[in-house]
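Asks: no sequence on this one, just coordinates:
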C-alpha cells in the first residue's frame, strides 16, 4: 500500500536517498528524501498550474475540496491504521482528527461559495467631481501564487498534508507543495493519494498539489528559498519556525511566512474563582495539561494565582491527577527527549520547587508539576519557555499588582485564560486591555485545549506565538493568508476576473 515516493505533478517519483519511518507498532517503511531537484520540479509544476487554477470558478474549487474530503473518508480505515503505527495516537483520536480534516475542507467549500471572503468593493466613477474626477475603482482579493506547507508533528491529519493550511490555500486558488513531516510519512502518503484522486476526478492541472518527503532540514530550506514560492504555512517549534522565517525574509524577493510556533497559554486564576472551586479547578486544569500527553500547542502550561490557602488546595488537586497519569508515548522519540531535557532544565532552577517529577524513557513520558513565585518568574525569563508535553508550572503571586505586572511582561501567546467569579470584575477589567494585546484568543472559565474550526476562531497571536499577528491558522479567516487585494481602475468588464461579478 505504501510506495515511499514523492507525488510531483501527477506522478509518484522516487529519489536516490531514503529514510526509514520510526513506527511505534507495525512495519517500518522506506521513503525517498527530497532534494533541491524534486523541490524545483514540484514548484515549477505549481507555477504552471497557478494561472489556470487561479482563474477557476469558486464552484470548481469548492467541488475539488469536497472531493478531497470524500476520498479521505473512503480511505479512513487505512489512514487511521498507518497513523496509529507511526504516531502511537489512539484510534478514537485519529478518527476524530479525520473528521476535523474533512470538516475543514467542506467548511472552506462553503466559504468560497459564499464569496464574502473576497471583500469586493466598488467606488463608481465620479467624472463630474470637482476639482478632480474620480475613476471607477473595483477591489477584490486574488490568490498569491504557489504556497509551501509544512506538515505538523502533533496533528498528522488536521495540520498536515490536507490540513488547514492546504485547505485554505487551495480554496484561495493557490497550488500547494507540502513538505510532509518525517514522523508520519506513511500517513502523509495515504492522504496525498486521496488528493491525487480528487485532482484526476475534477480534471484539474496536476501541478495543483505535490507532496515531498524527507527527514532533513535541507529539503525545507530549498522549498522556502525557491523563487517561485509565494508564501509559506508552518506549524512547529519556535526554533525551526524562526529559522524558516528568517530565510523567507532574506530572500531576494521576501515572502510572508505564516508560522504557528506555540506558547505557554497562561491561565490567570482570580481570587474568587479560587475560593469557589479551588480543588475542582486544579484537577480540571491538570487534566487539560495532560490531555493528549500535553502535545497540543494550546496546552495551558502555566497558572498564575494569588498565594492563599485556596491555591494550596488547587495544587493538591492537580497533583493527584498528575500522579495518576501513567507514562504514555509521545509522537516521536525526539520529542520525548526534548521534553525530558526541558523538564530537567526547569527543575534545576533555584527558585523552582519540584512537586512531581517522573522518569522518562524512550518515547514514554510522565507528568511533571512545579511551583515558583511571581518574583522568581519575573526575574528568570528562561522558565517562561514552552515545555511541550504534560508539564505544568504554578506561579504563586503576591498580590493583584504583581499579577497585573506579570501579564504586562508576557510575550505573545496563542491563548490567555481568566478564571473568575462575579466579585473579580474590577481585576478582570484591569487585565483585559493587557491580555488582548498578548493573545489571539482570550477565554473565561474554560481551558484552551480544543480549537473550534469556525468563522470566529483565531489561532495565532503576537510573536513568538506566531510570526504574523494579523493571521489565524484555524477557521475560515485563515484563507486571507494566501490572498492579496488588487484594485482595478477604469478596467473594462471583459478584462476583470470573473469573481468581480459572479
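Replies: Sure thing, it's come through. Please read these numbers as outputs of a predicted model, since none were measured by experiment. Residues are numbered from 1 along each chain as shown.
Asks: make it CA atoms for all contacts and neighbour counts henceforth
Replies: OK.
Asks: Can you tell me the closest non-neighbouring residue to residue 353?
Replies: Nearest non-adjacent residue to residue 353, counting by CA to CA, 6 or more residues apart in numbering: residue 371, 5.2 Å away.
Asks: Just confirm the one you found is within a helix.
Replies: No - with DSSP: H, G, I helix; E, B strand; the rest coil as the criterion, residue 371 is strand rather than part of a helix.
Asks: doesn't residue 356 make contact with it?
Replies: No - Residue 371 is beyond contact range of residue 356, at 9.8 Å (criterion: CA atoms under 8 Å).
Asks: neighbour count winner among the two?
Replies: Taking other CA atoms under 10 Å, residue 371 and residue 356 do not tie; residue 371 has more neighbours (21 against 18).
Asks: Can you tell me how far that one is from residue 365?
Replies: 20 Å (CA to CA, to the nearest Å).
Asks: With residue 335 instead?
Replies: Counting by CA to CA - residue 335 and residue 365 are separated by 10 Å.
Asks: Between the two, which has more neighbouring residues?
Replies: More crowded of residue 335 and residue 365, by other CA under 10 Å: residue 365, with 23 against 19.
Asks: alright, now check it against this:
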C-alpha cells in the first residue's frame, strides 16, 4: 500500500503541502495516490540522519552488510504482485519486463552481498617495513579503501527498479558502507515507495542504524538540488539526460567542498556495418536491428541510435529493408507523456536537418503515449557538417549515415561525442582491415561489441557501463557490475600504524 509520504529514515512523513500524481501512460490518466514533495526541513533531517548513521554503518562488518542486502532482496520479492502491478501501472511497460527487471534488481543486491563477504574488493595493498634498508629505512605501509559518506541516488525514468530505489547505485553504495538517500523519480513514485518500504523493513530486521536509507519525493528540481548542495552529502549517483546530469555535476563542483557526481547520461551507441556484412546478410541484420531499435520502445541508454556504413551497391536496399521492418513492428507505449513529447521533438530536430531523409515512419495515428518508430538517413558529409545530427532521440529511432569511403567513416567516428557502446558488424575475412576502425571506436566508447547488438547490459565484473563525456561524467568508472562499488570509496594509506588501530581489512 502506498501512502505518498517520504521515508525519513524509518519514519513516514509528509510535512509539506505540494503534491503530485504519477501517470498511467497506457490509459493516459493520473494514478490515484498523491505524493508529497519533501520539504527543506525533511531533506535536512534525512541527510543529518544519514550522517549520524554513517558513523556506525561504516564500521558494520561485510558479513552484516551482506545480510542487509540479502534481506532487501527478500523483502522486494515479498512485495510480490503488488509491486509488479504498480510498476506496470506507472510505466506502461509489460508485466514480463517488470518481472525481468525485478529479477535483475535481486541479482544485483545478491551479487554485492557476495562481493563484500570478504575484504578483497577494497584492493588492499601491503608493503612490509624494511628497517635495515640503506640509506633510509622503509616504514610499514598499508592501503585500503574506505566509504565516502552519505550518497544521494536519483532514480532513473526508464528503469523503475534496476536503476532506481534499490537499483545498482543504491546496492553498490550500501555495500561499500555508505548510507543512501534516494530522490525517487516522479514518474514512478509509487513503485519507489513500495521498494523503499522493503529496504526499511530489511534495515530494521538486520539491525542497521536509522538513517542508513531514506526515500524522498520531488516533482521538480528543488529536492535534488538541496540534496546535492548539502554539505554532509559526499557523492551522487544519477542516470538520465545530459541536461539533468550536467546540472547536478555543476552544482556539486560549485560547493565549498566539491563532491563526485557519477552520472550516466546521453548515448546514441554507434553501430558500424561493413558493406561486406550488408552484402552477405542484409536481411538478417535488418531484422536484428529493427528488433533492437524498437526493444522497450527504444527507451534504453544502449539503444542503437546511429548506424554507420560505407555507401555501396546494396546500402540503400539494406536501409529500406531496415526501415520497413522497423515500422512494421507495432507501436508501443512510452513511459510518460513527457517522454513521448521529448521523443517527437528530438526526432523532428534530426529529421528536419539539411540532407536528412526520412526513409520510413509509422504514419498511422497511434494512441496518445505510443511512439511511431522512424528511420532517417543522411550522407557522411552532411552528418560531419552538422552537430545537431548527434542529438539523442530517446525512443524507437535510428539515423543511418552513409560515408563515401573508409576515411570519411573514420572521420565520423573520431568526431562523435563520448558513447556508452560502439558496435562493429563485419565478416571474418575483414578482420585485418578493421584495426583503424577499432582504434577510433575505442577512443569514443566504454564498451565495444562485435557482431551483436548494444541493447542488453550484463551484470558482471567485466562489464563497463560508462564512457567519455557525455556518456558519463567519469569514464574510469562503471555504473553496472560489481566494480561499480569503486565509485563510493576512496583509498587511504596507513604508515607505521599499530595493529590495534588499523582497519580490519589490513590488520
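Replies: Perfect, thanks for sending it. Values in this document were obtained by computation on a predicted structure and should not be read as measured data.
Asks: Provide the TM-score value for the superposition.
Replies: The TM-score (TM-score structural alignment, normalised by the length of the first structure) is 0.98; 501 aligned residues with a CA RMSD of 1.2 Å.
Asks: Map residue 317 of the first structure onto the second structure.
Replies: Structural alignment (TM-score structural alignment) places residue 317 of the first structure against residue 321 in the second structure.
Asks: the strands in the stretch 401-507 of the second structure, which residues?
Replies: Ranges of strands in the stretch 401-507 of the second structure, per DSSP state E, counting those that start in this stretch, are 419-425, 445-450, 489-495.
Asks: what's the matching range in the first structure for the second one?
Replies: Looking back up the chat, that one is strand 445-450 of the second structure. Strand 445-450 of the second structure lines up with residues 439-444 of the first structure when matched by TM-score structural alignment.
Asks: Superpose on the second structure and give me the mean offset of the matching stretch.
Replies: When the second structure is superposed, stretch 439-444 of the first structure averages 0.4 Å from its matched positions, counting by mean CA distance after the TM-score superposition for the first structure.
Asks: from memory residue 58 of the first structure sits against residue 112, does it?
Replies: Yes - counting by CA under 8 Å, residue 58 of the first structure does reach residue 112; the two are 5.9 Å apart.
Asks: so what sits against both of these two?
Replies: Listed as contacting both residue 58 of the first structure and residue 112 by CA atoms under 8 Å, 6 or more residues apart in numbering are residue 171.
Asks: Residue 505 of the second structure reaches residue 142, doesn't it?
Replies: No - when contacts are counted by CA under 8 Å, residue 505 of the second structure is not listed as touching residue 142 (9.9 Å).
Asks: okay, these two: which has more neighbours?
Replies: Ranked by neighbour count (other CA under 10 Å), residue 505 of the second structure and residue 142 place residue 142 first, with 20 against 17.
Asks: ok so the more buried one is a helix residue?
Replies: No - the assignment for residue 142 of the second structure, made by three-state DSSP, is strand rather than a helix.
Asks: Quick one: map it onto the first structure.
Replies: Applying TM-score structural alignment, one finds that residue 142 of the second structure aligns to residue 138 in the first structure.
Asks: Just give the nearest non-adjacent residue to that match, would you?
Replies: Spatial nearest neighbour of residue 138 of the first structure, excluding adjacent residues (CA to CA, 6+ apart): residue 122 at 4.5 Å.
Asks: Using the three-state scheme, assign that neighbour.
Replies: Quick answer, by three-state DSSP: residue 122 of the first structure is strand.
Asks: Distance check, the residue nearest to residue 353 of the first structure against residue 395 of the first structure.
Replies: 6 Å.
Asks: now do residue 188 of the first structure
Replies: 40 Å.
Asks: got the contact list for residue 243 of the second structure?
Replies: By CA under 8 Å, 6+ apart, residue 243 of the second structure lies in contact with nothing.
Asks: Grab the longest helix from the second structure for me.
Replies: Counting by DSSP state H, the longest helix found in the second structure is helix 62-91.
Asks: Quick check: which element contains residue 309 of the second structure?
Replies: Element membership of residue 309 of the second structure, judged by DSSP states H and E, is strand 306-310.
Asks: Show me the helices in the stretch 151-300 of the second structure, by range?
Replies: Secondary structure of the stretch 151-300 of the second structure, counting by DSSP state H, counting those that start in this stretch: helices at 168-176, 189-205, 222-229, 242-253, 275-294.
Asks: Run through the neighbouring helices and strands of the longest one.
Replies: Looking back up the chat, that one is helix 275-294 of the second structure. Other helices and strands packing on helix 275-294 of the second structure, by 3 or more CA pairs under 8 Å, 6 or more residues apart in numbering; DSSP states H and E, are helix 315-328, strand 397-403.
Asks: Spit out the contact partners of residue 469 of the second structure.
Replies: The contact partners of residue 469 of the second structure, taken as CA under 8 Å, 6+ apart, are 417-419, 475.
Asks: which residue in the first structure lines up with it?
Replies: So, by TM-score structural alignment, residue 469 of the second structure is matched to residue 463.
Asks: was I right about residue 118 of the first structure contacting residue 143?
Replies: No - the criterion here is CA under 8 Å, and residue 118 of the first structure misses it with residue 143 at 10.2 Å.
Asks: Between these two, tell me which one has more neighbours.
Replies: residue 143 (26 against 21).
Asks: And the more buried one, how far from residue 200 of the first structure?
Replies: In this view, residue 143 of the first structure and residue 200 of the first structure are 22 Å apart by CA to CA.
Asks: now do residue 422 of the first structure
Replies: For residue 422 of the first structure, the distance to residue 200 of the first structure (CA to CA) stands at 58 Å.
Asks: The two: who's more crowded?
Replies: Summary of the neighbour comparison: residue 422 of the first structure and residue 200, criterion other CA under 10 Å, with residue 200 having more neighbours (13 against 9).
Asks: burial count for residue 373 of the second structure?
Replies: 28.
Asks: Please say which position in the first structure it maps to.
Replies: Counting by TM-score structural alignment, residue 373 of the second structure lines up with residue 367 in the first structure.
Asks: Next up, the contacts around that match.
Replies: Residue 367 of the first structure neighbours (CA under 8 Å, 6+ apart): 290, 322-323, 325, 327, 356-358, 389-391.
Asks: which of these count as buried?
Replies: Among these, those buried by neighbour count (16 or more other CA atoms under 10 Å) are 290, 322, 325, 327, 356-357, 389-391.
Asks: List just the nearest of those to residue 163 of the first structure.
Replies: Proximity of those to residue 163 of the first structure (CA to CA) peaks at residue 389, which lies at 22.3 Å.
Asks: That'll do, ta.
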